[in-house]
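# Below are the sequence and a predicted model; questions follow.
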Amino acid sequence: MFEKIIAAAQNSPKTVAVAAAQDKPVLEAVFAALERGIARPLLVGDEVKIRMLASEMGRDLSNITVLNETEPKKAALRASRLVRDGQADFLMKGLLQTADLLKAVLDKENGLRSGSMLSHVTIIEVASYDRLLFLTDAAMVMYPDLKQKAELIQNAVTVARAMGVMMPKVAGIAAVELVNPDMPPTLDAALLTQMNRRGQITDCLVDGPLQLDTAISAEAALHKGIKGSEVAGHADILLAPNIEVGNAIYKTVNQMTSCQIGGLIVGASAPIVLTSRADSARTKLLSIACASQLALYLKS
């Protein structure tokens, strides 16, 4: 499934502005993306260190633009400005703090404000599941209220549609399937379902509350007697009730299954690739491919 995204990205490669690009794992991913025809890099950062790392990696920078900015915060602002001015299509975090990158994204003069809430969407391909899974939010929005959950869904729907899932099925995850006034996530999931049915949340199908197993296993949904749900057993998007649940799902899938993962920050005027230093080069490459596709979708 990810290979289809890579193939699609190769048809219309985009330009990525890398903030504080003096980071070997990030450069490895960027060079791999360039070699595969997914994205063209604009490297913003400490030019001496970037060129030294590239030399150690045996990479030729003669056809790659390197913009010298030794201060990471200034590099973030400059890279963000490149995207804002249309010289690049999306932004990628290099060797700097996430908070500094997000400050640049939200900067009034150089940033990528869109009026929407910023959130993180994880894209997961698991060998045992017949579709991509989109998980939100495992990394950014900690304790979303009902309004924020509706925005999380719309952001995730945008990502899913950019990856070719035109009517994604959204599962509001909770510990039980029945609405329980003492369990706020079940109330939110039920309200989000009604908001979707009344056209307040669009371009998707929402159902909840659903437990994780009934969201992704048709057998579990049948065994538990869940009827009349178009989402149960076939979810495309998992809406976590809070960051602890989202992060636990992400880490469990990543550590205990055979999977491939990409991740993006969305809600800005352009996609943002923000990966962990612990993430593999493959994860970074897949994130770049997804960002390239999302950038194309947002401009279409």
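It's in. Residues are numbered from 1 along each chain as shown.

# C-alpha from now on. contacts and neighbour counts both.
Fine.

# so residue 243 touches residue 137, yeah?
Yes. Distance between residue 243 and residue 137: 6.0 Å, which falls inside the contact criterion (CA atoms under 8 Å).

# quick one: which of these two has more around it?
Set side by side, residue 243 and residue 137 give different neighbour counts by other CA atoms under 10 Å, the larger being at residue 137 (30 against 18).

# can you pull the contacts of the more buried one?
Shown here is residue 137, whose contacts under the criterion CA atoms under 8 Å, 6 or more residues apart in numbering are 119, 120, 121, 122, 152, 239, 240, 242, 243, 246, 247.

# got another, please set it beside the one above:
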Amino acid sequence: MKIENRTFDELEIGSTESLRRLCTQDDMIVFANVSGNHNPMHIFDADGDGDGHNEAVAPGLFVGSLITAVLGNLLPGAGTLYRAQNFVFHDRAHAGEELESTVTVTGKNDADFTVTLDTEVRRVKDGALIVAGEAIVEAPRKKVSYSSHDLPGLIVQRHRHFEKLQKLAEPLPALVTAVICPEEVNSLGGALLARRHTLIEPILVGDPDKIAEAAGALNEDLSDIEIVAETDHDAAAHRAVALVHEGRAGALMKGYLHTDQVLRAALDKEKGLRAGRRFTHVFVMDVPGLPTPLLVTDAAINIAPDLKTKVDIVQNAIDLARSLGFEEPKVGVLSAVETVNPDIPSSVDAALLSKMAERGQIHGGLVDGPLAMDNAVDIAAARTKGLNSRVAGHADVLVVPDIDAGNMLAKQLTYISHAEAAGLVLGARVPIILTSRSDDDEARLASCAVAALHHARQHGRV
């Protein structure tokens, strides 16, 4: 945006300018952090006055700042400085409303080159007056132009995609989940938190004494939750799998035990949960600044997958993405390069997977590869390399060459890009929720929400 000014000599009585701005939830978060005003009346997901409703009232001075945008950008424009401003508030603005701010020149003072302006902000929808006042500014005396593109951008570290998934999952019937060895506060607390959000109904399988001790540390009452006693971790994992076979559980959730103990029980050839495909892991990642969730696979189970395994990795990820609302998921198969190089096996596998999707051997999504990371997720990079596919620059799913690349990518997104990650194992008869001791509450809730949505889609409930 290029802004130019009107000098003091160019201004006339009656000159007027307006700007429109959609007031968003992110605006409220940014203003709270910049101003230090953390009044919950202004935060979109908080009930600031205890009436049972979230207010999301736009702060008064945020609304007032919309007037400064007109003064600084349009009238008088670049070089303008305040002398005085008063406000009278007539109504309240809220997140989600479009506002129009207007300034009108009412006086000029040749002695000190100040200008007086009427100022107001109105709600666009109904024309309601939100704030009115008067400004006195020092008007610029020389022509100035400036490009606002020179300003650095802002990304709000808010995980809006997980918030949406949780809201979609909460109205569904709670997914009965066998929670294996929730014998310390993080694993038990995560299961109970998901229960409070009506995402799951846990059956706790493990050592009753250790579970009770963890509940005591959390000050939680487990009297209305079923506990299946198994003091040995391997036995607990097998018992949880048996609950699925008995029709009593529709998902598994890892507690305080090793992942391989859960998977050994689920992969047991006679009593496990095999369903015809390889077990594969998918991270659903909410990366601040991205317009949709990003799926990364496989970063936790298959160490060096061959082509046949990668077919299942891709298909499982497509199925999950569709459960999360992607109508036609775009799958980018990653390599170090975007052209086939026989000396780079991952580039060959990527090309074969792309062709297999073309022929219908992989279905439900668009698959393209090989793609380097940049041209998989950035449209400018894709265009620079001359890649014109519907996937390049728009990938929803990233398929990595091996577990090293996947683990590094997922952790980079988490610890450098401030993403939250939900983890799910697919390919079994039921979703397997893998949580880590380092997961926070948001990640645990998101994992349960993803499992609930996938289970519901598999059973035709969404």
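Structure's in. What do you need? Values in this document were obtained by computation on a predicted structure and should not be read as measured data.

# Now tabulate the contacts of residue 137 of structure 1 in a markdown table and tack on distance to residue 16 of structure 1 and secondary structure.
Listed next are the contacts of residue 137 of structure 1 as a markdown table, based on distance: CA to CA, whole Å; DSSP: H, G, I helix; E, B strand; the rest coil:
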| residue | distance to residue 16 of structure 1 | secondary structure |
| --- | --- | --- |
| 119 | 19 | strand |
| 120 | 18 | strand |
| 121 | 19 | strand |
| 122 | 19 | strand |
| 152 | 24 | helix |
| 239 | 28 | strand |
| 240 | 29 | coil |
| 242 | 30 | coil |
| 243 | 28 | helix |
| 246 | 27 | helix |
| 247 | 27 | helix |
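
# Around the residue lying closest to residue 132 of structure 2 once chain neighbours are set aside, how many other residues sit close by?
Excluding its sequence neighbours, the residue lying closest to residue 132 of structure 2 (CA to CA, 6 or more residues apart in numbering) is residue 120, at 4.2 Å. Here the count is done by other CA under 10 Å, and residue 120 of structure 2 has 24 residues near it.

# Distance-wise, check residue 120 of structure 2 relative to residue 27 of structure 2.
Spatial separation of residue 120 of structure 2 from residue 27 of structure 2 under the definition CA to CA, to the nearest Å is 19 Å.

# follow-up on the earlier one: I'd like the distance between the residue nearest to residue 132 of structure 2 and residue 21 of structure 2.
Between residue 120 of structure 2 and residue 21 of structure 2 the distance is 13 Å, computed by CA to CA.

# same check, this time on residue 363 of structure 2
Residue 363 of structure 2 sits 42 Å away from residue 21 of structure 2 when distances are taken as CA to CA.

# Quick one: classify the residue most central in space within structure 1 as helix, strand or coil.
Note on structure 1: the residue nearest the mean C-alpha position is residue 264, at 2.4 Å, using CA atoms, centre = their mean. Under the three-state scheme (DSSP: H, G, I helix; E, B strand; the rest coil), the conformation of residue 264 of structure 1 reads as strand.

# Trace residue 246 of structure 2 over to structure 1, please.
Counting by TM-score structural alignment, residue 246 of structure 2 corresponds to residue 85 in structure 1.

# swap in residue 234 of structure 2?
In structure 1, the residue paired with residue 234 of structure 2 is residue 73, using TM-score structural alignment.

# How about residue 319 of structure 2?
With the correspondence set by TM-score structural alignment, residue 319 of structure 2 lines up against residue 158 in structure 1.

# could you measure the residue nearest to residue 413 of structure 2 when sequence neighbours are not counted against residue 321 of structure 2, distance?
Here the nearest residue to residue 413 of structure 2 in space, its sequence neighbours aside, is residue 419; by CA to CA, 6+ apart that works out to 5.5 Å. Noted for residue 419 of structure 2: a distance of 18 Å to residue 321 of structure 2, by CA to CA.

# Which of those two has more residues huddled nearby?
residue 321 (27 against 23).

# Skipping its backbone neighbours, what lies nearest that one in space?
Closest residue to residue 321 of structure 2 apart from its sequence neighbours, by CA to CA, 6+ apart: residue 329 at 6.3 Å.
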